[in-house]
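Colleague: Just to be clear, the model below is a prediction. Sequence and coordinates:
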Amino acid sequence: MQKQNFFSPELLAMHNTNEQLEQQVALSSIQIQKNNNGKWLVTETEGNGTIYKYHSSLDSCDCDYFVDKHQPCRHMYRVAMKENLFKVMRSKRSDKLIADFSDGYAIGWKFIVRPCNWQNLDILYTPRRKDKHVSHVWTQGKCYSFTPGSVFYDTMAAYKLPWAEALKHITCSLQIKESSPTDIISHVYVENGILVNRAHYEYGTVKFDLYRPNEQYEREYVVGHYTCQQDEFVKLLKFGKFTDVEGNCHNFFEEG
């Protein structure tokens, strides 16, 4: 019986189905070693510590997924990676954060961004392996996702002084009304005869209001409604300027 070549470029469409893309996630966490019979012994450890071992190859696996679906499982994708027939390309998280937070906020940014916003900025406590030892460090990604209800002021006075005094120091503030999260979208294509899974960010949107103090510095009032992508909202927080979803550029520290 002729064996199925699951990793042929002719089967590209199959690898781009949602079900198959799910099988291509976190493959580097699976351990693999060659058996004497030419197949691979694949070891997978679940979050609760349970260890599973499977015998896998490019054309078959004894796991339930392959037996039931007869389509490549995550273990077979791991074998294909080892055989240089499949690659996963991902943006690596950086050990260098997007800003210096040593004073308790993002130093040099136009708006006050604090550690409570780290998750919105895709700053996560990430496990890193070195010399077989695992430690956790803060790392930076680009999957920005700000949520409704968040408010940002352009001065620390808003957080330290009584409100009546703080108003005298505020130039403008932002309040998020609606938002949609950023998604990581994967797509498989053929490069030099190899199947490659590459991911890109599909940024969600942020709808927010711009506030300024009135002339008497008694209260803030809404002066505009804006919508931009999540990555442009980060630029706004950092530089005070951004491009909205319609392609219009704004600088809140030059506009009246």
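Modeller: Looks like it arrived, so ask away.
Colleague: Please count neighbours and contacts with C-alpha atoms only from this point.
Modeller: Noted.
Colleague: Verify the stated contact: residue 100 with residue 107.
Modeller: Yes. Counting by Cα atoms under 8 Å, residue 100 touches residue 107, with 5.6 Å between them.
Colleague: Overlap of the contact sets of these two?
Modeller: Shared contacts of residue 100 and residue 107 (Cα atoms under 8 Å, 6 or more residues apart in numbering): none.
Colleague: neighbour-wise, which of the two wins?
Modeller: Regarding residue 100 and residue 107, a neighbour count based on other Cα atoms under 10 Å identifies residue 107 as having more, with 16 against 13.
Colleague: who are the neighbours in contact with the more buried one?
Modeller: Going by Cα under 8 Å, 6+ apart, residue 107 touches 99-101.
Colleague: Put this next to the previous one:
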Amino acid sequence: MDTSPLKKAERSRNLIANFIEGFADGWYMALQDSFKVELDIKLTERKKDKISYYEWIQGPYYCFSEGQLIYDAREAYTHWQNGLKKINLACQIVAAKPNIPIKIVNEVTDKTEYRVLDGYVKFLLFKPDEGHTRLVPYVGYNFSQNDFVNFLKTGELEEKNYHE
């Protein structure tokens, strides 16, 4: 687990992902918009001058979970035989714990703040065999939820997080 200090739990209008045609635009892995919950992106009701409206808000509580499978090719989600020919990398989560809120009371001001305790994602990467007929596991990693999201976005892997 990431041992960095607890970060402030804030929600923002600045989303980590812009979804176009059902996928996170510009991300290394083909992350579908059905993963908005895992990215803590929520459509939230707001009010301005007593008028309600909705907007997408980003939070820090990433919650990828065991069993989820993510490919680097969009086609893998719609037509498996064609998608299998285009996949270069697939990621399957084998264990995970979500980021969680931690309530902290400032003893001086008596104000309550929320911080984020980082969870983790343990996952396997798969590559296609020579004939692109099946996916074969080849390496595993253990990342914080935040580092896992960064991997999905950039494709960058840290060797220090490698596991057998």
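Modeller: Now that the structure is in, tell me what you want to look at. Values in this document were obtained by computation on a predicted structure and should not be read as measured data.
Colleague: Superposed, what's their TM-score?
Modeller: Aligned and superposed, the two chains score 0.85 in TM-score terms (TM-score structural alignment, normalised by the length of structure 2); 155 aligned residues with a Cα RMSD of 1.9 Å.
Colleague: Show where stretch 45-54 of structure 1 falls in structure 2, residue numbers please.
Modeller: Using TM-score structural alignment, stretch 45-54 of structure 1 corresponds to no residues of structure 2.
Colleague: And for stretch 64-79 of structure 1?
Modeller: Under the criterion TM-score structural alignment, stretch 64-79 of structure 1 matches nothing in structure 2.
Colleague: Likewise for stretch 171-189 of structure 1?
Modeller: The aligned range for stretch 171-189 of structure 1 is 88-106, by TM-score structural alignment.
Colleague: Flag every buried residue along the matching stretch.
Modeller: By neighbour count on 16 or more other Cα atoms under 10 Å, the buried set for stretch 88-106 of structure 2 is 88-101.
Colleague: Nearest to residue 60 of structure 2 among those residues?
Modeller: Nearest to residue 60 of structure 2 among the buried residues of stretch 88-106 of structure 2: residue 99, at 7.4 Å, using Cα to Cα.
Colleague: what's near enough to touch that closest one?
Modeller: Contact partners of residue 99 of structure 2, counting by Cα under 8 Å, 6+ apart, are 60-63, 116-120, 145.
Colleague: mean offset of the longest helix anywhere in structure 2 relative to structure 1 (after superposition)
Modeller: For structure 2, the helix reaching the highest residue count under DSSP state H is reported as helix 145-154. For helix 145-154 of structure 2, the mean deviation from structure 1 after alignment is 0.6 Å (mean Cα distance after the TM-score superposition for structure 1).
Colleague: want to throw the contacts of residue 99 of structure 2 into CSV with distance to residue 136 of structure 2, neighbour count and secondary structure?
Modeller: As requested, the contacts of residue 99 of structure 2 are exported to CSV (distance: Cα to Cα, whole Å; neighbours: other Cα atoms under 10 Å; DSSP: H, G, I helix; E, B strand; the rest coil):
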residue, distance to residue 136 of structure 2, neighbour count, secondary structure
60, 33, 23, coil
61, 31, 24, coil
62, 27, 26, coil
63, 26, 24, coil
116, 35, 19, strand
117, 33, 21, strand
118, 30, 25, coil
119, 27, 20, coil
120, 23, 23, strand
145, 24, 28, helix
